[in-house]
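[1] Just need the structure, nothing else, for what follows:
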Amino acid sequence: MGPVHVPPGEGRTYRMIDGDHVAKAVVEGDGGAFEVFEVISPPAPPAPPHVSPWGGALYLLQGRVTAVVDGTSFDVEPGALVMFPAGKPCTFEVVGETARFLAVTTGDRAGRFFADLAGAVPADRPVEESLAAIDAVTRRHGVAMAGD
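    Got it, this is the predicted structure:
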């Protein structure tokens, strides 16, 4: 793979109920693949803890979030990083104003999940109205709600 450069403000945006996920790059090489997203997330109730088949790192750029990883809560402030391991229940909640963070996920599946979720679940409707669509998308991509 050659050099990758994505200027500020560019990338495919997926508008989702927990904020905008801007796909910056999918990188594939001999050592595997990973995806890079810029996420802008407003304050809102957190998604229930869920288990993904990919791991990820959240590096907070602006704002504050509370991350919950396998039952342990972390207060995340700008400059901090928290890992979301594959196969462990995880979620996050924005505390106060909008948060902006960099998310790097293992493999090349998270972007397809985000695209499917953004297309199937209106970001401007209450979550309760979209539960069936959310369930269908999560099942298609191997994501499970904790306890399922």
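
[2] Going by C-alpha atoms from here, please, whenever you check contacts or count neighbours.
    Will do.

[3] Wait, a helix at F101?
    No - going by DSSP: H, G, I helix; E, B strand; the rest coil, the assignment for F101 is strand, not a helix.

[4] In contact with the closest residue to it other than its chain neighbours, which residues are there?
    Excluding its sequence neighbours, the residue lying closest to F101 (Cα to Cα, 6 or more residues apart in numbering) is L60, at 4.3 Å. With contacts defined as Cα atoms under 8 Å, 6 or more residues apart in numbering, the neighbours of L60 are V76, E77, P78, G79, A80, L81, A99, R100, F101, L102.

[5] Here is a second sequence; please produce its structure as well for comparison:
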Amino acid sequence: MNTVYVQPGEGQHYPMIDGDHVAKVAIHDDCGAFEVFEMIAPAAPMAPPHVSPWTGVLFLIEGKITAVVDGTTYEVEPGGVVVFPAGTPSTFGVVGESARFVAITSGDGAGRFFADFASSVPADRPVEDSMAAILSVTRRHGVALAAS
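    This next block holds a predicted model:
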């Protein structure tokens, strides 16, 4: 594998309803695969818990978030890390005006999901107005809304 360097501000932007997902790098080597994203998330209502086929590790840089993982709530402050295990109902919400964090996902599916979601679901419309498109994208990528 070759060395990869991504300068600040670079990366593919995927504007989504829960913030801007900036794909920084995708790594595939003999040890496996993972992707790194920078997330800039505004204050917004917390999305319903959802289940993804990849594990997500969130490292908070700025702001504060409330994360809910398998029914347990975590108040995450800068420097804090929360893990969303694959197959586990999880969600987060921004506390205050905005938050910025690094998200590292296992495998190579999250980037494809973010790209499809960003191109299929308007980021500036209420979730309720976009539910059909949201469900279509999630089905294509093995993501499911958790049962209440």
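
[6] Got a TM-score for the two of them?
    In this superposition the chains share a TM-score of 0.99, using TM-score structural alignment, normalised by the length of the first structure; 148 aligned residues with a Cα RMSD of 0.8 Å.

[7] I'd like the contacts of L60 of the first structure as JSON lines, with neighbour count appended.
    As requested, the contacts of L60 of the first structure are exported to JSON lines (neighbours: other Cα atoms under 10 Å):
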{"residue": "V76", "neighbour count": "20"}
{"residue": "E77", "neighbour count": "17"}
{"residue": "P78", "neighbour count": "15"}
{"residue": "G79", "neighbour count": "10"}
{"residue": "A80", "neighbour count": "13"}
{"residue": "L81", "neighbour count": "17"}
{"residue": "A99", "neighbour count": "22"}
{"residue": "R100", "neighbour count": "24"}
{"residue": "F101", "neighbour count": "24"}
{"residue": "L102", "neighbour count": "20"}
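
[8] Return the member of those nearest to A23 of the first structure.
    Within the contacts of L60 of the first structure, proximity to A23 of the first structure (Cα to Cα) peaks at L102, which comes in at 10.2 Å.

[9] Quick one: residues in contact with stretch 132-148 of the second structure.
    48-53, 89, 109, 113, 116-117, 120-121.

[10] redo that, cut-off 7 Å
    Around stretch 132-148 of the second structure, the neighbours that count as contacts under Cα atoms under 7 Å, 6 or more residues apart in numbering are P48, P49, H50, V51, S52, P53, P89, F113, D116, F117, S120, V121.

[11] likewise stretch 30-44 of the first structure?
    Identification of contacts with stretch 30-44 of the first structure by Cα under 7 Å, 6+ apart yields 18-28, 94-108.

[12] for it, which positions count as buried?
    Within stretch 30-44 of the first structure, the residues scored as buried using 16 or more other Cα atoms under 10 Å are F34, E35, V36, F37, E38, V39, I40, S41, P42, P43.
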